[in-house]
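Visitor: please find the sequence and the predicted model below.
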Amino acid sequence: MTSIRRLIAIAITPALFMATSCGRHSTSEVFYLIAANLSLPYWKTAETGFNAAAARYRVTGKVAGPDNYDPQAELQELNHAVAAKPAGILISVADEGLLKPGIDAAIAAGIPVITIDSDAPSSRRLFFIGTNNLDAGHLGGERIAERLGGRGNVVFYSMPGQPNLDERLQGYKDIFATHPDIKIIDVVNIKGDARNAFDNTQQYLAQTGVARVSAFICLEASSGKVVADAVRRQKITDRVVVAMDVDQDTLAEIKDGTIEATISQKPFTMGYVGLKQLDEIFHNMPKSLSKDYSVDAFAEYPVFIDTGTALVDKANVDVYARSAADHQ
């Protein structure tokens, strides 16, 4: 009888282990992805990664935020998410000063928060997943300096105050500091509307002489296509356009030659890895969420997970185009 009991126990144990493992996750576990400008292809890709991870882990993923650039609306969605007491929150920070209190409130309520794409390092978020934006600016700056021969006027398109864009701008400035004949004429605030980039490009293309702009640099995804369109309409072929991200329109403009290059990010990976990390934290909660793990040499968590950047131009654009087509 003892031998029979042992055999039964051996048979039952793997089945019990499998049942316990499968029971770790539940659709009642809800994770949020919150961002602004959700209508952009960039965020559609991040959402796809987030939902793919939710499906794999058999949990519920919810995406919330305004379709346009509206930090106040993003804050409202963050507050709604915190009130719902989810298992975790991923958030891309459009305005650090505005969103920091909401992030800190989530942590105080016992809700793990990880920032992706755009960070809020002054908040109590656990860590950041995304692009090394300073390096992204360095990549773009080196290409601009090379194409201009170290001399010329440049204009940026950005949304000042958004942390990731400000870091990219600083990366460009770092490179230009070693090329004093490259002058930054303007940092245009597009205010979340790419049409502002189009209008300003048309105006700058009309300037000649010492005011002539040699390069247009887009620090966010939506401006590249419209800046290229403005350049093409005036049939100008001697200006350099550097874009951000690898949506299909931008890749097409690189093939056409209107855009010199773009800086690739990995929003799918940000969404996927972000939910995966939140799930791990939720099921293995630390003693304290509010601890500053960045100054703990024995911390369970990193300060930053770099999802990678690359410069895309005519030499490798087809590789990125095929990858995008494979994931449509």
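Guide: On my side now, so go ahead. These numbers were taken from a predicted model, which means no experiment stands behind them.
Visitor: please make it C-alpha for all contacts and neighbour counts, starting now.
Guide: Fine.
Visitor: show me what contacts the spatially most central residue of the chain?
Guide: Taking C-alpha atoms, centre = their mean as the criterion, residue 117 is the residue nearest the geometric centre of the chain, at 2.7 Å. Applying C-alpha atoms under 8 Å, 6 or more residues apart in numbering to residue 117 gives the contacts 92, 93, 128, 129, 130, 131, 164, 267, 270.
Visitor: what about the first one, how many neighbours?
Guide: Under the neighbour criterion other C-alpha atoms under 10 Å, residue 92 is assigned a count of 26.
Visitor: may I have the residues that are in contact with it?
Guide: Going by C-alpha under 8 Å, 6+ apart, residue 92 touches 34, 35, 36, 115, 116, 117, 118, 119.
Visitor: surely the fifth one and residue 90 touch.
Guide: Spelled out, it's residue 116. Yes - under the criterion of C-alpha atoms under 8 Å, residue 116 makes contact with residue 90 at 6.5 Å.
Visitor: what is in contact with these two at once?
Guide: Common neighbours of residue 116 and residue 90 (C-alpha under 8 Å, 6+ apart) are residue 274.
Visitor: quick one: residue 56 from residue 130, how far?
Guide: 21 Å (C-alpha to C-alpha, to the nearest Å).
Visitor: below is structure B, check it against A:
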Amino acid sequence: MKTMNTISTAIRSKRARLAIAIGAAFTLATFASCGSRDEGEGARADRDGSGQQREYVIGLVTKSSSNKVFIPTGKGARDAARALEQEHGIRIRIDDQSPPREDAQQQADRIRQLAASADGVMISVSSASILRNPINEVVQQQGKPVITFDSDAPDSARFAYLGTDNYEAGLQLGKEMAEVLGGRGRVAILTGNPNAVNLQARVRGVQDALAEHPDITIVRVQDNPSEDSREAVQRMEQVHSAESVDGWAMVGGWALYISNALDGVPAETKIVSLDAAPSQLPYVEAGRVQVLLGQNSYQWGYDCVTMLIDYLHNDERPAPGDEIINSPLIRVTRENLSEYRMQLEQWGWTAD
């Protein structure tokens, strides 16, 4: 078994020509176009004459197939599969088993099922407490590697986590909120599933950032367990009926995934939000949302598949201490809206 000095170094050194350059310029990536296996084809892995495995199935389980932020994740996973097929002369199939709505128990059932058919699994964890044992079963009893992304199960046997540093994301969101409010006002925080570790960390980050401003008060932390867009809007309107709110810090973009979401929110209310889906951009364009912090969810899919194939095909593991890989946020405002739209097109995310 080989270890990598750092995951990011290993990925960049081996596939620098395929890496995604994300920054203020929003560099656009181009990928190999060779075909992967038909998504519906259901065979098991083949081996060549030397015993080297030549075919792999990677199980993908996002929080839900209806969560828009994971659209680029699937695209990234499939693009990585095509590029790695060409690089290694192997075949890779991505088996997406995401539940239709967020449900940690369904995720647990699906990764147990994938343990029988997939060679490795990548999962965005809805509940660390519910998913810890199923992940351990897949790894320790079935011998299949698991990598988490977006939301972690840190006490499980997963071999790595790749995604946003969720506390830092919340901290950045809170700083953006304080800036657009001019350091003064009453703030409500909109979150989703209260059991999701990533969202808990984001809320803490927002709270800590706003605690630095004595003239800002947090009046409510409003959850939205289903993470349904219309329910999120209803909960926001309920808060406005009970509280005076000058600003919303949204640790996920659920409420902004539908049109007319802010009709019940006073026009002077300042809004900053994590995520930057196509449906959220018109709110920025119209001046109703001041800042979006987009997650590089395409890279989650691309790098998770890369790391799983490194694990399975190249016998490479993260070095101790390098199991957590953070990806930066993309700050979206009116000023860089057109460049960001171009990036989303490259990710295959043109509509919700």
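Guide: Received the coordinates, thanks. Since this is a predicted model, take the numbers as computed values, not measurements.
Visitor: got a TM-score for the two of them?
Guide: With the length set by TM-score structural alignment, normalised by the length of structure 1, the two chains reach a TM-score of 0.82; 290 aligned residues with a C-alpha RMSD of 2.2 Å.
Visitor: quick one on the thing from earlier: aligned to the residue nearest to the centre of structure 1, what sits in structure 2?
Guide: The equivalent of residue 117 of structure 1 in structure 2 is residue 150 (alignment by TM-score structural alignment).
Visitor: the contacts of residue 92 of structure 1 into TSV, with extra columns for distance to residue 321 of structure 1 and secondary structure?
Guide: Conversion of the contacts of residue 92 of structure 1 to TSV gives the following (distance: C-alpha to C-alpha, whole Å; DSSP: H, G, I helix; E, B strand; the rest coil):
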residue	distance to residue 321 of structure 1	secondary structure
34	27	strand
35	25	coil
36	26	coil
115	28	strand
116	24	strand
117	22	coil
118	25	coil
119	28	coil
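Visitor: the strands in structure 1, which residues?
Guide: For structure 1, the strands defined by DSSP state E occupy 30-34, 60-64, 88-91, 113-116, 128-130, 152-158, 182-189, 213-218, 240-244, 261-264, 304-306, 310-312.
Visitor: okay, those strands, which one's buried deepest?
Guide: The highest mean neighbour count among the strands of structure 1, using mean count of other C-alpha atoms under 10 Å, belongs to strand 88-91: a mean of 28.
Visitor: so which elements touch it?
Guide: strand 30-34, strand 113-116, helix 267-283 (3 or more C-alpha pairs under 8 Å, 6 or more residues apart in numbering; DSSP states H and E).
Visitor: can you check which part of structure 2 the first one sits on?
Guide: Using TM-score structural alignment, strand 30-34 of structure 1 lines up with residues 57-61 of structure 2.
Visitor: after superposition, how close is the matching stretch to structure 1?
Guide: Here the mean offset of stretch 57-61 of structure 2 against structure 1 after fitting is 0.9 Å, by mean C-alpha distance after the TM-score superposition for structure 1.
Visitor: reformat the helices and strands packed on strand 88-91 of structure 1 as a markdown table; add distance to residue 325 of structure 1.
Guide: Formatted as a markdown table, those follow (distance: least, C-alpha to C-alpha, whole Å):
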| stretch | distance to residue 325 of structure 1 |
| --- | --- |
| strand 30-34 | 24 |
| strand 113-116 | 24 |
| helix 267-283 | 14 |
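Visitor: where's the counterpart of residue 214 of structure 1 in structure 2 relative to residue 187 of structure 2, distance?
Guide: Matched by TM-score structural alignment, residue 214 of structure 1 corresponds to residue 246 in structure 2. Computed as C-alpha to C-alpha, the residue 246 of structure 2 to residue 187 of structure 2 distance reads 6 Å.
Visitor: same thing with residue 53 of structure 2?
Guide: 54 Å.
Visitor: so who does the spatially closest residue to residue 249 of structure 1 that is not a sequence neighbour touch?
Guide: Distances taken as C-alpha to C-alpha, 6 or more residues apart in numbering place residue 225 nearest to residue 249 of structure 1, at 6.3 Å, with adjacent residues excluded. Residue 225 of structure 1 makes contacts with 249, 250, 253, as judged by C-alpha under 8 Å, 6+ apart.
Visitor: and the helices in the stretch 51-200 of structure 1?
Guide: 71-83, 96-108, 133-148, 163-176, 194-205 (DSSP state H, counting those that start in this stretch).
Visitor: could those go into JSON lines alongside distance to residue 40 of structure 1 and mean neighbour count?
Guide: Formatted as JSON lines, those follow (distance: least, C-alpha to C-alpha, whole Å; neighbours: other C-alpha atoms under 10 Å):
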{"stretch": "helix 71-83", "distance to residue 40 of structure 1": "15", "mean neighbour count": "20"}
{"stretch": "helix 96-108", "distance to residue 40 of structure 1": "21", "mean neighbour count": "19"}
{"stretch": "helix 133-148", "distance to residue 40 of structure 1": "19", "mean neighbour count": "20"}
{"stretch": "helix 163-176", "distance to residue 40 of structure 1": "16", "mean neighbour count": "22"}
{"stretch": "helix 194-205", "distance to residue 40 of structure 1": "11", "mean neighbour count": "18"}
